[in-house]
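Colleague: Provide a 3D model corresponding to the input given below.
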Amino acid sequence: MKRSGPLTPPKAPASGAAARPRPAFPARLDTSAPTPVNRPGAAPAATTRRVAAPVAVTSGIGMDSLAVRQSMVRKLQAQDISHPAVLAAMLAVERHRFVDTALAPQAYEDTSLPIGLGQTISKPSVVARMLELLCHGKSEKLGRVLDIGTGCGYQAAVLSHLAREVYSIERLKGLHEKARDNLRAFRLANVHLLFGDGMLGYPQGAPYAGIVAAAGGNDVPQAWIEQLAVGGRLVAPAVTGAGQQHLVVMEKTSQGVTRSVLEPVLFVPLKSGIA
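Modeller: Have a look, this model is predicted:
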């Protein structure tokens, strides 16, 4: 994949936050910048790869069949997923292209699947649920969104249909490279893949209209909250007072941050550093 040159500044996020210049690509985290609150040390270098307009939805036979994805979407609707844009995005993205060939027959079942390095691709229902929470109350596309934990790249691909711009960061080099390879055929101009410590977020792209995480820690990192735009939403798993992971939704307003704890979930642990 070729590295792209500098990009033009993006539009302001849909949340109404003030526009900020987008960093040129390829980018590196500035190790001389002030450290985030409650996070000692400087952010490690992050490289980014840009992966240009979405290709048309395939409607062949077998796993490529539109009917297979339609069946998956009907099951999502039966589980009370109703946001039209989220359902359309889940329909558009071919999930079987993000798992190993041997697992492709299970790609449209509501199950998590291994993607290597001890990580998994989340269930379609979990991805749809989190993105519906992220888009809650909004009929238009989100502005800039930060995706923590790229994994195989599936959620970033779905987000590309819901946001004007997606920054997706992965701490495991092997998965960062796998996501790059998986997304190459989709040619998504609005998706930027970053290799770096997701716990620190990506301050160069902030503020974000939305932040979503595919790994859960003991709490939501302060850096993420700081990088969320006023009017923005953050959706992530986190361990609550009962010692169990729950889905947490945080909204930032001009008066402060509200926090809602929803249903129990089971995600891989959130870790710092790169590997």
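
Colleague: contacts, neighbours, all on C-alpha from now
Modeller: Noted.

Colleague: After the host helix or strand of Gln155, which helix or strand is next?
Modeller: Here Gln155 sits within helix 154-159, counting by DSSP states H and E. Heading C-terminal from helix 154-159, the first helix or strand you meet, by DSSP H and E, is strand 163-170.

Colleague: now for that next one, which elements pack on it?
Modeller: strand 142-148, helix 154-159, strand 191-195 (3 or more Cα pairs under 8 Å, 6 or more residues apart in numbering; DSSP states H and E).

Colleague: Ok, which of the ones you listed comes nearest Leu262?
Modeller: strand 142-148 (19.3 Å; Cα to Cα).

Colleague: can you give me the offset of that closest one from its chain's centre?
Modeller: 7 Å (Cα atoms, centre = their mean, to the nearest Å).

Colleague: Just say helix, strand or coil for Tyr108.
Modeller: coil (DSSP: H, G, I helix; E, B strand; the rest coil).

Colleague: before we go on, could you also do this sequence so I can check it against the first one:
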Amino acid sequence: MNQGEPGQDDDPAGDPAERKMRFLFALRSRGVTDARVLTAMERVDRGLFVKGVFAARAYEDMPLPIACGQTISQPSVVGLMTQALNISPRDTVLEVGTGSGYQAAILSELARRVYTVDRYRRLTHEAAELFRQMKLNNITTITADGSHGLPDQAPFDRILVTAAAEDPPGPLLAQLKPGGIMVLPVGQSDAVQSLIKVTRTERGFDYEELRPVRFVPLVEGLGSE
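Modeller: Predicted coordinates for the structure are as follows:
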């Protein structure tokens, strides 16, 4: 649900092969270099997750509005966050903030199992239906307060948070396996945020700042829609 800078692709229509080539080139030029991540993003059609008047802009490297006042993240930021997780094929991943479902679909190409949580029932229902149509059978979609994680399914090898908190939420840190990685935006306002990589070690947690970002805030409780 990132709100980053606009992309440069000003011809979203046209030949699908050329469009895909431009899409992947934009990802690489912005630092997404992991071959597995690029392959996953090539397989998952972002156009399936963008509806209405913004559908024609689905292949630009920019965030776009979706229902419930949320956004579908800028593809290059999706790629960089996924790359930072360093997912292995045996990993179980928790995503906090389902949104359109685009990020979870990419995670499903890389991990053994994905649990994705959102506070808006409308978003989880629409995403779950898309996953069913795409035959992505390793995603479990749940309507819940994601700031508390999923204690019944914990611990997780990887955790991805697609909304910004002032600090990494304690319940999510507690649900991370030793050696596990969590990637999330952290910041006290929607104008000043940093993407953080947290690695759980035997001694505690190591923190690495990756880049400036801009995400919607992480809100406790369930949404009204």
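
Colleague: before we move on, back to that, of all the helices and strands packed on strand 163-170 of the first structure, which one is nearest Pro124 of the first structure?
Modeller: helix 154-159 (9.5 Å).

Colleague: Check the mean deviation of that closest one from the second structure.
Modeller: Compared with the second structure after fitting, helix 154-159 of the first structure has a mean deviation of 0.4 Å; criterion: mean Cα distance after the TM-score superposition for the first structure.

Colleague: OK, contacts around Ala111 of the second structure?
Modeller: By Cα atoms under 8 Å, 6 or more residues apart in numbering, the contact set of Ala111 of the second structure is Ile87, Ser88, Pro89, Arg90, Asp91, Thr92, Val93.

Colleague: of those residues, closest to Ser100 of the second structure?
Modeller: Val93 (17.2 Å).

Colleague: With distance to Phe98 of the first structure and mean neighbour count as extra columns, can I get the helices and strands packed on strand 163-170 of the first structure in a markdown table?
Modeller: Below are these laid out as a markdown table (distance: least, Cα to Cα, whole Å; neighbours: other Cα atoms under 10 Å):
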| stretch | distance to Phe98 of the first structure | mean neighbour count |
| --- | --- | --- |
| strand 142-148 | 16 | 27 |
| helix 154-159 | 6 | 27 |
| strand 191-195 | 15 | 26 |
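
Colleague: can you list the ones you listed in a markdown table and add distance to Gln119 of the first structure?
Modeller: Formatted as a markdown table, those follow (distance: least, Cα to Cα, whole Å):
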| stretch | distance to Gln119 of the first structure |
| --- | --- |
| strand 142-148 | 14 |
| helix 154-159 | 13 |
| strand 191-195 | 16 |
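
Colleague: So among the contacts of Ala111 of the second structure, which aligned pairs are also touching in the first structure?
Modeller: Conservation of the contacts of Ala111 of the second structure in the first structure, assessed by both residues aligned by TM-score structural alignment, their matches' Cα atoms under 8 Å: retained contacts are Pro89, Arg90, Asp91, Thr92, Val93.

Colleague: Please report how far the equivalent of the third one over in the first structure lies from Leu228 of the first structure.
Modeller: Matched across to the first structure, Asp91 of the second structure falls on Gly143, judged by TM-score structural alignment. Taken as Cα to Cα, to the nearest Å, the spacing of Gly143 of the first structure relative to Leu228 of the first structure amounts to 12 Å.

Colleague: shared neighbours, those two?
Modeller: Applying Cα under 8 Å, 6+ apart, one finds that Gly143 of the first structure and Leu228 are jointly contacted by Tyr208, Ala209, Gly210.

Colleague: If any of those residues are buried, give me the PyMOL selection for them.
Modeller: Buried residues within these, by 16 or more other Cα atoms under 10 Å, are selected in PyMOL with:
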select buried, resi 208+209+210
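
Colleague: Leu66 of the first structure: which of the shared contacts of Gly143 and Leu228 of the first structure is nearest?
Modeller: Nearest to Leu66 of the first structure among these, with distances taken as Cα to Cα, is Gly210, at 29.0 Å.

Colleague: ok, now which ones touch the alignment partner in the second structure of that closest one?
Modeller: Mapped onto the second structure by TM-score structural alignment, Gly210 of the first structure lines up with Arg158. Applying Cα under 8 Å, 6+ apart to Arg158 of the second structure gives the contacts Leu85, Ile87, Asp91, Thr92, Val93, Leu94, Leu176, Lys177, Gly180, Ile181, Met182.

Colleague: The helix or strand where Arg158 of the second structure lies vs the first structure, average offset?
Modeller: Per DSSP H and E: Arg158 of the second structure is located in strand 156-161. Compared with the first structure after the fit, strand 156-161 of the second structure shows a mean deviation of 0.6 Å (mean Cα distance after the TM-score superposition for the first structure).

Colleague: which bit of the first structure covers the helix or strand immediately after that strand in the chain?
Modeller: The C-terminal neighbour of strand 156-161 of the second structure among helices and strands, as given by DSSP H and E, is helix 170-174. Mapping helix 170-174 of the second structure onto the first structure (TM-score structural alignment) gives residues 222-226.

Colleague: Could you check how far that stretch is from the centre of its chain?
Modeller: 16 Å.

Colleague: how big's the offset between that stretch and the second structure?
Modeller: Relative to the second structure, stretch 222-226 of the first structure is 0.5 Å off (mean Cα distance after the TM-score superposition for the first structure).

Colleague: In that stretch, which residues are buried?
Modeller: Buried, per 16+ other Cα under 10 Å, within stretch 222-226 of the first structure: Ala223, Trp224, Ile225, Glu226.

Colleague: How about stretch 114-121 of the first structure?
Modeller: For stretch 114-121 of the first structure, by 16+ other Cα under 10 Å, it's Ile115, Gln119, Thr120, Ile121.
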